[in-house]
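1. Just need the structure, nothing else, for what follows:
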Amino acid sequence: MPRVADALSLARSQGRAALVPYVMVDRARTRRLRSVVEAALEAGASALELGFPFSDPIADGPILQATADRALSNGTDWTDLVESLEIASALLPTAVMSYANPFWRHGLDRSLPSIARAGASGLIVPDLSLEEA
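-> Predicted coordinates:
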């Protein structure tokens, strides 16, 4: 599977916008994830942004905050992220979007390698400072 950067470069070279839909990881919806990603692919998606819920999503609007709350109330955890990433990245280049805290809490020595093995080809951490990046 090509990397997210490659998918975006291809869209640019073809003179078209890249469609990159966002999907929140949610344990209650994992079994439907493949069909959601397939629909995104059929609609012309170049890549996918897979969000991992966090309890204090300060950079998100009310819809994503509510979605994160629902996912967390469904018991979504790191294993759900890895499973969802394996499903999604088999179909589309996939970037993970999460706040820094879940990575620190899970342990950087475990979290980053686990999402890389699961197929992540990009990472968005909106609350990471430039010094920490």
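2. only C-alpha atoms for contact and neighbour calcs from this point on.
-> Will do.
3. okay but Ala18 is in contact with Ala45, surely?
-> Yes - taking contacts as CA atoms under 8 Å, Ala18 lies within contact range of Ala45: 6.9 Å.
4. who touches stretch 3-13?
-> Ala17, Ala18, Ser46, Ala47, Pro93, Thr94, Ala95, Ser121, Gly122 (CA atoms under 8 Å, 6 or more residues apart in numbering).
5. From the chain's centroid, how far away is it?
-> Chain-centre distance of stretch 3-13: 17 Å, with CA atoms, centre = their mean, to the nearest Å.
6. Then stretch 46-54?
-> Averaging C-alpha positions (CA atoms, centre = their mean) puts stretch 46-54 2 Å from its chain's average.
7. what's the answer for stretch 97-113, then?
-> On CA atoms, centre = their mean, the centre of stretch 97-113 falls 13 Å from the chain's centre.
8. what do you get for stretch 68-84?
-> What separates the centre of stretch 68-84 from the centre of its chain is 12 Å, taken as CA atoms, centre = their mean.
9. now the end-to-end length of it.
-> 15 Å (CA to CA, to the nearest Å).
10. Over to stretch 54-69?
-> Across stretch 54-69, the terminal residues are separated by 8 Å (CA to CA).
11. how about the helices of this protein, start to end?
-> For the chain, helices defined by DSSP state H occupy the ranges 4-13, 33-42, 62-73, 78-89, 100-106, 108-118.
12. helices and strands around the fourth one, which ones?
-> Packed against helix 78-89 by the contact rule (3 or more CA pairs under 8 Å, 6 or more residues apart in numbering; DSSP states H and E) you find helix 33-42, helix 108-118.
13. residues making contact with that helix?
-> Residues from elsewhere that reach helix 78-89, judged by CA under 8 Å, 6+ apart: 1, 25-27, 30, 33-34, 37, 48, 50, 52, 94, 106, 114-115, 118-120.
14. and for comparison, fold this next one:
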Amino acid sequence: MKTLTTYLSKKAEKQKLFVPYIMAGAQGLDALPDEINMLAKNGATAIEIGVPFSDPVADGPIIQEAGLRALAKKVTLKKIIQLLQQFDSPVPLIFMGYSNSFFHYGLKNLAEDLANTDVKGFIIPDLPYEHRDLVLPTFDEADLALLPLISLTSPLERIRTLLAEAEGFVYAVTINGTTGTGKNYRENLDEHLALITEESKIPVLAGFGVSERTHVERFNDCCDGVVVGSKIVQTLQDKGVKETGKLVNSLTNPLKQASAS
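-> Model prediction:
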């Protein structure tokens, strides 16, 4: 079992998990260490680090705009890794990005350059399960987890296939469409998430559209935690690190209370 999977599974035995997402370099790359420390201080179990890309097919407008800001600041995957090589994160980091960025960098180079960082996993939305062998040999050797996404439209047989070799945590997508706030959830979503959680041997987290305390409390009841992205990205842009810390603390409070009960 890979390091990230072991870490998250042990955490999930004691508390609900909270994984925030931020776009590397949206506020300037030099702001990234402070952002990571703020998230960890306010309850993040692990942190997704977005890699800016010109065609982010899974991202809604808020994260797309954050990526464009980062690209305008000349932020690249290489620069992100160079910074993380000099920074000790309080919690594991997970790169969330697109195939082109990682293949262009070179998988062998990527694994070697991440060896002395806290990046322990990847979410690659445009890499189909059937093509995972393009990265798995390199990732397996480097102890890097490849996290699966499970959509609302996945039938039970497909869910079981995806879960069979799942690593890190299972990203259970809560809406049909891209990331973002203000989404409407379908009526049987809770049952869908509960089914995935029951079938899975590793933690299942709900993500896409999760932006309020009520969302966190709801999904806390049927799976192992949540991923929050667009709300955090927007708050960082509008109000800065301090106010974002307050937001994250307010969202993690239900998780802390659930673990104590």
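15. Would you list the buried entries among the contacts of helix 78-89 of structure 1?
-> 25-27, 30, 33, 37, 48, 50, 52, 94, 114-115, 118-120 (16 or more other CA atoms under 10 Å).
16. Between which two of those is the distance greatest?
-> Across those, the longest distance by CA to CA is 20.9 Å; it joins Val37 and Ser114.
17. okay, the helices of structure 1 in TSV with distance to Glu132 of structure 1 next?
-> TSV is the format used below for the helices of structure 1 (distance: least, CA to CA, whole Å):
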stretch	distance to Glu132 of structure 1
helix 4-13	22
helix 33-42	32
helix 62-73	24
helix 78-89	22
helix 100-106	10
helix 108-118	12
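18. Could you say which of those is packed most deeply?
-> Of those, the one with the most neighbours on average (mean count of other CA atoms under 10 Å) is helix 78-89, at a mean of 20.
19. how much does that helix stray from structure 2?
-> Following the fit onto structure 2, the mean deviation recorded for helix 78-89 of structure 1 is 3.2 Å by mean CA distance after the TM-score superposition for structure 1.
20. What is the neighbour count of Asp56 of structure 1?
-> If you count neighbours by other CA atoms under 10 Å, Asp56 of structure 1 ends up with 12.
21. before we move on, the earlier item: so which of the helices of structure 1 gets nearest Ser129 of structure 1?
-> Smallest distance to Ser129 of structure 1 across these (CA to CA): 9.6 Å, for helix 100-106.
22. contacting residues around the closest one?
-> Outside helix 100-106 of structure 1, the residues that touch it by CA under 8 Å, 6+ apart are Phe54, Trp78, Ser111, Leu112, Val125, Pro126, Asp127, Leu128.
23. same thing but 7 Å
-> By CA atoms under 7 Å, 6 or more residues apart in numbering, the list of residues contacting helix 100-106 of structure 1 from outside reads Ser111, Val125, Asp127, Leu128.
24. Make sure the second one is actually in contact with Ala95.
-> To tie it back to what came earlier, the one meant is Val125 of structure 1. No - Val125 of structure 1 lies out of contact with Ala95 (CA atoms under 7 Å); the separation is 10.5 Å.
25. Same drill for those two, tell me which one is more crowded.
-> Ranked by neighbour count (other CA under 10 Å), Val125 of structure 1 and Ala95 place Ala95 first, with 26 against 14.
26. quick one, what contacts the nearest residue to the more buried one once chain neighbours are set aside?
-> Leaving aside its chain neighbours, Ala95 of structure 1 sits nearest to Gly122 (4.0 Å; criterion: CA to CA, 6 or more residues apart in numbering). For Gly122 of structure 1, the contacting residues are Val4, Thr94, Ala95, Val96, by CA under 7 Å, 6+ apart.
27. One more pass at 8 Å, please.
-> Applying CA under 8 Å, 6+ apart to Gly122 of structure 1 gives the contacts Arg3, Val4, Ala5, Thr94, Ala95, Val96.
28. Which members of the residues you listed are the farthest-apart pair?
-> Across those (CA to CA), the longest gap, 13.2 Å, separates Ala5 and Val96.
29. where's the closest residue to Ile115 of structure 1 other than its chain neighbours relative to Ala17 of structure 1, distance?
-> Among residues not flanking Ile115 of structure 1 along the chain, Val82 sits closest, at 6.1 Å (CA to CA, 6+ apart). Note on Val82 of structure 1: its distance to Ala17 of structure 1, by CA to CA, is 28 Å.
30. same thing with Glu38 of structure 1?
-> From Glu38 of structure 1 to Ala17 of structure 1 the distance is 19 Å (CA to CA).
31. what about the helices in the stretch 151-261 of structure 2?
-> 156-164, 189-199, 213-220, 230-260 (DSSP state H, counting those that start in this stretch).
32. Mind putting those helices into JSON lines with distance to Gly67 of structure 2 and mean neighbour count?
-> Putting the helices of the stretch 151-261 of structure 2 into JSON lines (distance: least, CA to CA, whole Å; neighbours: other CA atoms under 10 Å) gives the following:
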{"stretch": "helix 156-164", "distance to Gly67 of structure 2": "28", "mean neighbour count": "15"}
{"stretch": "helix 189-199", "distance to Gly67 of structure 2": "29", "mean neighbour count": "17"}
{"stretch": "helix 213-220", "distance to Gly67 of structure 2": "25", "mean neighbour count": "18"}
{"stretch": "helix 230-260", "distance to Gly67 of structure 2": "10", "mean neighbour count": "18"}
